[in-house]
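K.L.:
Please find the sequence and the predicted model below.
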Amino acid sequence: MVSNDDTWQAPEGSWASSAARRRNMQAIRSRDTKPELLIRRLLHAQGLRYRVAAKPLPDLRRTADIVFRPAKLAVFVDGCYWHGCPDHYIPPKTNSSYWSAKVLRNVTRDRDTDERLQAAGWTVLRFWEHESPDDCAHTIAAAVSRIRNCRH
């Protein structure tokens, strides 16, 4: 349906306001983002092993970015835009009602995920993409160590 940006028309009910916007949004990664990769590299260098993009609970249709199953620790590295960072989220100028509602649904789902995991005995750690990967990895490693020591 794309011939060039001047004649492109969004399909009926589409979220895309232009062909360029559609390509941009489709290119956004949901996993293996740069912040995630940096944190994972640091954790791996410390000898920690984990699952990537895994469901902490089999009946929960949500995945955590990093999962330590034996320790019951789920780690999420949230993007500032998609998860409504209080410091960096800027409401969009185009199609703002749709995107603002989408981000609000994401935030609501994040809180629900946290509650469900905690109710099942999991520890949940959430970091923003702008946080220092070194600090995140240190916090995660300390949590894994603390949880493992408490269970032994």
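P.N.:
On my side now, so go ahead. Numbers count the residues shown, from 1 in each chain.
K.L.:
rest of the way, CA atoms for contacts and neighbours
P.N.:
OK.
K.L.:
Count the neighbours of residue 96 for me.
P.N.:
Using other CA atoms under 10 Å, residue 96 has 11 other residues around it.
K.L.:
dropping in the other structure now:
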Amino acid sequence: MTQRIISAGLPAPRHLFLSGGKAPSVLNAQPPKYKLPKAEFINCVKRLGGIAREILEEPELIDFFEPILRADFQALETYVYHPTTPFDIPMTILHGLSDIEIAYQDLLAWQQETRQPIAIKRFQGGHFFIFEHLAQLGQLFNQALIR
């Protein structure tokens, strides 16, 4: 998205906060989850957390959300990285310490995408740690953006 903004001649973001994902240059070595059979796919989504138990226990809601979730996974898992000139934008990478999907070295690769030094901020919690740290994240965003 940032590349499109800059290519369109629009003002570049002042700061990028990135969460829940490996750097785009990191190849996905795992088999695609979006192709899993329904039961396996739903179990994968459950392991990540972030979806209310009430939704996961209601078959009609699962039927509604499953294609949306699969489309999200497909977009991420089929993305093809094309290196571009690194941005001149500060980046803060946010990561849940218990996020089993993303290794620390996969976060370090974000440095390839900017000429500015990246900052990696790690928080207690899994993939959806943000819900448990809203106040801290608000402070972090505020500090970075008022400079």
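P.N.:
Received the coordinates, thanks. Since we're looking at a predicted model, the values are computed, not measured.
K.L.:
Now compute the TM-score of the two chains, please.
P.N.:
Aligned and superposed, the two chains score 0.34 in TM-score terms (TM-score structural alignment, normalised by the length of the second structure); 77 aligned residues with a CA RMSD of 4.4 Å.
K.L.:
Report the contact partners of residue 138 of the second structure.
P.N.:
If you count contacts by CA atoms under 8 Å, 6 or more residues apart in numbering, residue 138 of the second structure has none.
K.L.:
Residue 26 of the first structure now?
P.N.:
Counting by CA under 8 Å, 6+ apart, residue 26 of the first structure has no contacts.
K.L.:
residue ranges for the strands of the first structure, please.
P.N.:
All strands of the first structure, identified by DSSP state E, fall at 51-54, 64-68, 73-78, 123-128.
K.L.:
Format the ones you listed as JSON lines; extra columns: distance to residue 42 of the first structure.
P.N.:
Putting the strands of the first structure into JSON lines (distance: least, CA to CA, whole Å) gives the following:
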{"stretch": "strand 51-54", "distance to residue 42 of the first structure": "14"}
{"stretch": "strand 64-68", "distance to residue 42 of the first structure": "13"}
{"stretch": "strand 73-78", "distance to residue 42 of the first structure": "14"}
{"stretch": "strand 123-128", "distance to residue 42 of the first structure": "15"}
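K.L.:
Throw those strands into TSV and include distance to residue 146 of the first structure and mean neighbour count, thanks.
P.N.:
Output for the strands of the first structure, formatted as TSV (distance: least, CA to CA, whole Å; neighbours: other CA atoms under 10 Å):
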stretch	distance to residue 146 of the first structure	mean neighbour count
strand 51-54	19	16
strand 64-68	13	23
strand 73-78	11	22
strand 123-128	11	18
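K.L.:
List just the one of these that sits closest to residue 23 of the first structure.
P.N.:
strand 73-78 (21.6 Å; CA to CA).
K.L.:
Quick one: list the elements packing against that closest one.
P.N.:
Contact partners of strand 73-78 of the first structure among helices and strands, from 3 or more CA pairs under 8 Å, 6 or more residues apart in numbering; DSSP states H and E: strand 64-68, strand 123-128.
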